[in-house]
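1. turn this into a structure:
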Amino acid sequence: MSNDVHRPWGAWLLLGLAAYFFLHVLIRATGSPTLELDEAEKMVVTQWWAAGYSGQPPLYAWIQAVVFRLLGADLWSLALVKNGLLFLTYMFVYLSARRLQGDMRLAVLATLSLLLIPQVVWESQRDLSHSVMVTCMAAASVYVMLRWLDRPTLGHYLLVGVVFGLGVLSKYNYLVFAAAAGLTLLTLPRGRALLLDVRILISAAAALAVTGPHLHWVLSSQDMASSGLEKMDFGQGIWPLSGLGEMTLAVLAFLTPLWLVMWMTFRGDFSRVFLRWQSPAGQFSLQRYLLAVLALLVILVLLGAAHFKDRWMLPMLWVFPLYVFAMMGSSALTPGRVRGYIATCVVMPALVLLVMAWRVNDWAVLEDRQRHVHPFDALAEALADRGFERGIIVSDGTFVAGNLRMHFPDSQVLSPSVAPGRLRCEAGGDVLVAWEVSQEAVLGQRLGAWVEHHLGPSASDMQRDIQVISLESWSGERFDFAVVLWPGALDGACRVGRPVS
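-> Purely as a prediction, here's the structure:
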């Protein structure tokens, strides 16, 4: 009877989330044209199709490339992809919670709890892409897995393999989520029976078919593909204390302020969640899953990982509110508690919308050195005044390169920080090398070697022709850009030879 009364809650939840993410699309697409780091990277890597681009898997780039080709390479397309994935994440969380919890209110509150996780509600909007993708795929994986546990048909075995394969293509920390889910299933009679069924080979074949091209790229591009592992600082610090400390801080940072709000709202019911052992009678034990995640993280520490970031916990720990509400049950949901918790959850996205609007508009309240104040429009005007029209733009990183593509859409933008694409060389095209400088305008060794290998001119030629363009942003900050420009220098072989004077 209770579920029938509260059935409209689910529809209102999804409708409200759709409106919320539409407002984010509107704010970002009509705000500053300066791209964030991940946005700029997508402007670079979506120019060509490849099995891999950098230290991150390619799924987000593939999806963004499709949308760019359908709607155009602009802010609208960037905002639509990100917010579409975020909406799908919340939807899959809700669908999974509804299967795991008998009370509609528990499912809705568990889903709204994501709004109290900073990495989900704020950082995912500010400047994340692969982490957004992997969280969406982890949420989709749990939902698909629950359907498979309920009805282990041949189609569900195939779907599980495809979805888990796509998860690997979203971000490599998905492997920790997948391993924890697998270990949890092995502890349950139902899970063991389905994993040991011969049909699991269909799942494995589907996953291998999805990930095969990228795995081949990883093996042939190990230097670039392994750059993500370097962020964990294997072998650094005092083993294993530094790693355990960083891991603990990352977990606490990820779950704060969520656990504080839960504790203040539900008090003793929340505290008792961690004193009970969950019965394994259900489809999937969230408690055993979370313990498996912690065990795997500790193993990473013991293997030498010394650095962890809270955003890396996204695909693993988003299930925490589902676990808490499943353990508390309907008895903890008094009307006053429900109203207070929902009100707190709703306040957070309202604040995020306001701050996001501040960030992407010229509002003096946030006059700090953030990326949106970079004067790329003024830089584009200065380059046009110097004769640059179209051609090849190269920068040391994707931030400058991607932002310049916004202003020169007919040009190809490239960077040594991502795998090289197919150079499109047109006779009469210009060559522009540009990067941001903080002090002396010196050509970086990696950038110089890349340009010399792919385009022809030597580092000494480029160093000789460097010009510095000093610009001031709307907030009064000074930005210096070093540029080397050779108008009309391209020929069909992409070897410009000596620069044109």
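2. from now on I want contacts and neighbour counts done on CA atoms only, so please keep to that.
-> Will do.
3. hmm, residue 46 and residue 64 touching each other?
-> Yes: at 7.0 Å, residue 64 counts as touching residue 46 under the criterion of CA atoms under 8 Å.
4. state the distance from residue 191 to residue 243.
-> Using CA to CA, to the nearest Å, we find residue 191 at a distance of 32 Å from residue 243.
5. second input sequence below; structure requested for side-by-side comparison:
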Amino acid sequence: MDKARNVDMRWFFAVLAAYFLIQVAVRVAMPPTLGLDEAEQAFRSQWLAAGYGPQPPFYNWLQYAAFSISGVSLLSLAVVKNALLFTSYVIYGLTARMILKNSVLAVVATLGLLTLPQVAFEMQRDLTHTVAVFFAGCVFLYGFIRSLKKPDVLSYLVTGIGIGIGLLSKYNFALLPASALLAALLDPQMRKRVFDWRMALTAITALVIALPHLFWLKDNLGFATARTLKKLTDGGNASYVVQVAMGSGLLVLAVIGFCAVTLLVFAFAFGKPFLSAVSGRSQWTQLLERIMLFSILGILLLVIFGGAAHIKDRWLVPLFFIFPLYLCLKIEASNVAVSNPLRRLVPVVAIIMIAVPTILFGRIAAATLNGDYERLNVPYAQLAAALRQQGEPAAILAEGSLLAGNLRKDFVPATVISTDYPGFKPTVSISKERPLLVVWQLSTAQGNALPAKAAEWLRSVPELGSIAPEVSTIEVPYYYARNSDSYRFGYAWVAPAD
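-> Alright, predicted model coming up:
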């Protein structure tokens, strides 16, 4: 590769910081409605637990801490997510700088993250636990590479921290350290680092971090895995052979979907020499190749023996986020002569940086033209404002976590209970002065009766079981409504009888 001028990584990180600050500003400028994952964070921040359900609790703990400091707000949600993403990019950049001789390629590798749709777009749209596992993957990769390159106690400690956080973020993260371990064992020099006594420090650190949740998981395995396993293995009435074929095919499509844009952008940035880089090989390219291959093999085994028929590309985030770094390592190892790739890459990345927040905001604002409403167009905050004019509830019973989380944000300090989460059973004091507010969403074909799960919940409360609440409805205009379109909610105020 031609000797391109070095890039000061600090300036690069400053640009990234500005980008994520813009993402925070755009999210706050959007309607104050919470998405599905955001609402889950707001709802579950009412209590601190070692486990909450299908997803491990790291992001919940992080958001709980942030809410404890700043209060429940959309700004807090946006800051936590983007701070975590910015930190992940910085760690990834430092890892790239550690093993790439050319700092320009280190910048290219890090910018390559913005060419991964699952990282650049989906994480901003409405993901939380995937953001956490991406962060954990970056921490692990930094510690792991450092342990192999210049091993010391700190590098093994960081590796353990990455594993611990990863296991607390998403269960499929376990494939990454397992694949990395197998990949390192196949290299004679790296194998020495695996059998280093300091690996015990890595294992102990990871175990200590994950231990509270592992104890919880031991007693709640079915609760934690049932929904995920159902989604993974739901192949309808398909035979075993069809299910395996379906799972294998979707795995191939997921890998292509994850990597295709990055390949196209890099091919444009590097030009014809990019094809020659395929032959580039080094100790590091072989390591990352093996990690990705072992990861694919692990998912394939899940398809064959676990019946997994539905593989989504975003599930590859903790396994294939190393792809841009891998490509840059291949380019450097090939020694092909290329001009400064940043000259072509920066305009493409700039377009992505502009397009992502524009699309995120635009698809919500476009409803005023096309009447196609997204979750963020639903006017939960306006609903809350209208209901607060009628009274202040001691507690709210909401139908579903999406509604519960949004009402939690706008009804602090009232306790919010969700009919789809029976694990949260707070003690609330309900009176005529501070009654219970039951709220649910109404579809156009749905009647105005109290939902079955809400009625069942009321019957379980002795002082409320015999009460037949008066049901009311309210229509609230969508955010960016077309022709005054509105969303219907049902609600009922319930208080103990005299």
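6. related to what we said a few turns ago, for residue 191 and residue 243 of the first structure, work out which one has more neighbours and name it.
-> The neighbour comparison of residue 191 of the first structure against residue 243 (other CA atoms under 10 Å) goes to residue 243, with 28 against 19.
7. identify the residue of the second structure aligned to that one.
-> In the second structure, residue 243 of the first structure lines up with residue 247, judged by TM-score structural alignment.
8. and residue 374 of the first structure, by the same measure?
-> Aligned partner of residue 374 of the first structure by TM-score structural alignment: residue 378.
9. which stretches of the first structure form strands?
-> With DSSP state E as the criterion, the first structure has strands at 391-394, 412-414, 430-437, 467-472, 478-486.
10. which other helices and strands does the last one contact?
-> The reference is to strand 478-486 of the first structure. strand 430-437, strand 467-472 (3 or more CA pairs under 8 Å, 6 or more residues apart in numbering; DSSP states H and E).
11. one more time with 10 Å, if that's ok
-> Under the contact criterion of 3 or more CA pairs under 10 Å, 6 or more residues apart in numbering; DSSP states H and E, strand 478-486 of the first structure touches helix 376-385, strand 391-394, strand 430-437, helix 459-464, strand 467-472.
12. list the buried residues for it?
-> Within strand 478-486 of the first structure, the residues that count as buried by 16 or more other CA atoms under 10 Å are 479, 480, 481, 482, 483, 484, 485, 486.
13. hang on, the earlier thing: most tightly surrounded among the strands of the first structure?
-> With neighbours taken as mean count of other CA atoms under 10 Å, the strands of the first structure reach their highest mean count in strand 412-414, at a mean of 27.
14. equivalent range in the second structure for that one?
-> Counting by TM-score structural alignment, strand 412-414 of the first structure pairs with residues 415-417 of the second structure.
15. how far apart are the matching stretch and its match in the first structure?
-> Stretch 415-417 of the second structure differs from its equivalent in the first structure by a mean of 1.5 Å after superposition (mean CA distance after the TM-score superposition for the first structure).
16. how about residue 140 of the first structure, what's its match in the second structure?
-> Using TM-score structural alignment, the partner of residue 140 of the first structure in the second structure is residue 139.
17. residue 93 is in contact with that match, correct?
-> No: using CA atoms under 10 Å, residue 139 of the second structure is not in contact with residue 93; the gap is 11.2 Å.
18. and the residue nearest the centre of the second structure, how close does it get to residue 124 of the second structure?
-> By CA atoms, centre = their mean, the second structure has its centre lying nearest to residue 130, at 2.5 Å. Distance from residue 130 of the second structure to residue 124 of the second structure, counting by CA to CA: 11 Å.
19. need the overlap of contacts for those two.
-> Residues touching both residue 130 of the second structure and residue 124 (CA atoms under 10 Å, 6 or more residues apart in numbering): residue 118.
20. scan the second structure for its longest helix.
-> Across the second structure, the helix with the greatest residue count (assigned by DSSP state H) is helix 240-270.
21. about what we covered before: let me see the contact set for the closest residue to the match of residue 374 of the first structure other than its chain neighbours.
-> For residue 378 of the second structure, ignoring the flanking residues on the chain, the nearest one in space by CA to CA, 6 or more residues apart in numbering is residue 478 at 5.4 Å. Counting by CA under 10 Å, 6+ apart, residue 478 of the second structure touches 31, 367-368, 371, 373-374, 376-380, 382, 484-488.
22. got a ChimeraX select line for the buried ones in these?
-> Remark: buried members of the contacts of residue 478 of the second structure, expressed as a ChimeraX selection using 16+ other CA under 10 Å:
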select :31,367,368,373,376,377,378,379,380,382,486,487,488
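23. coming back round to it: what do residue 64 and residue 46 of the first structure both touch?
-> Contacts common to residue 64 of the first structure and residue 46, judged by CA under 10 Å, 6+ apart, are 58, 73.
24. overlap of the contact sets of residue 139 and residue 93 of the second structure?
-> Residues touching both residue 139 of the second structure and residue 93 (CA under 10 Å, 6+ apart) are residue 87.
25. how deep is the match of residue 140 of the first structure tucked in, by neighbour count?
-> For residue 139 of the second structure, the neighbour count with other CA under 10 Å is 24.
26. same question, the one 4 residues further on
-> In terms of burial, residue 143 of the second structure registers 26 neighbours under the definition other CA under 10 Å.
27. what about the residue nearest to it when sequence neighbours are not counted, neighbour count?
-> Nearest non-adjacent residue to residue 143 of the second structure, counting by CA to CA, 6+ apart: residue 159, 4.3 Å away. By other CA under 10 Å, 29 other residues sit near residue 159 of the second structure.
28. then residue 321 of the second structure?
-> For residue 321 of the second structure, the neighbour count with other CA under 10 Å is 22.
29. repeat for the one 10 residues further on
-> For residue 331 of the second structure, the tally of surrounding residues (other CA under 10 Å) stands at 26.
30. how much space separates the equivalent of it over in the first structure from residue 205 of the first structure?
-> Mapped onto the first structure by TM-score structural alignment, residue 331 of the second structure lines up with residue 328. Taking CA to CA as the measure, residue 328 of the first structure falls 39 Å from residue 205 of the first structure.
31. from what I can see residue 457 of the second structure touches residue 464, true?
-> Yes: the pair residue 457 of the second structure and residue 464 qualifies as a contact (CA under 10 Å) at a distance of 9.3 Å.
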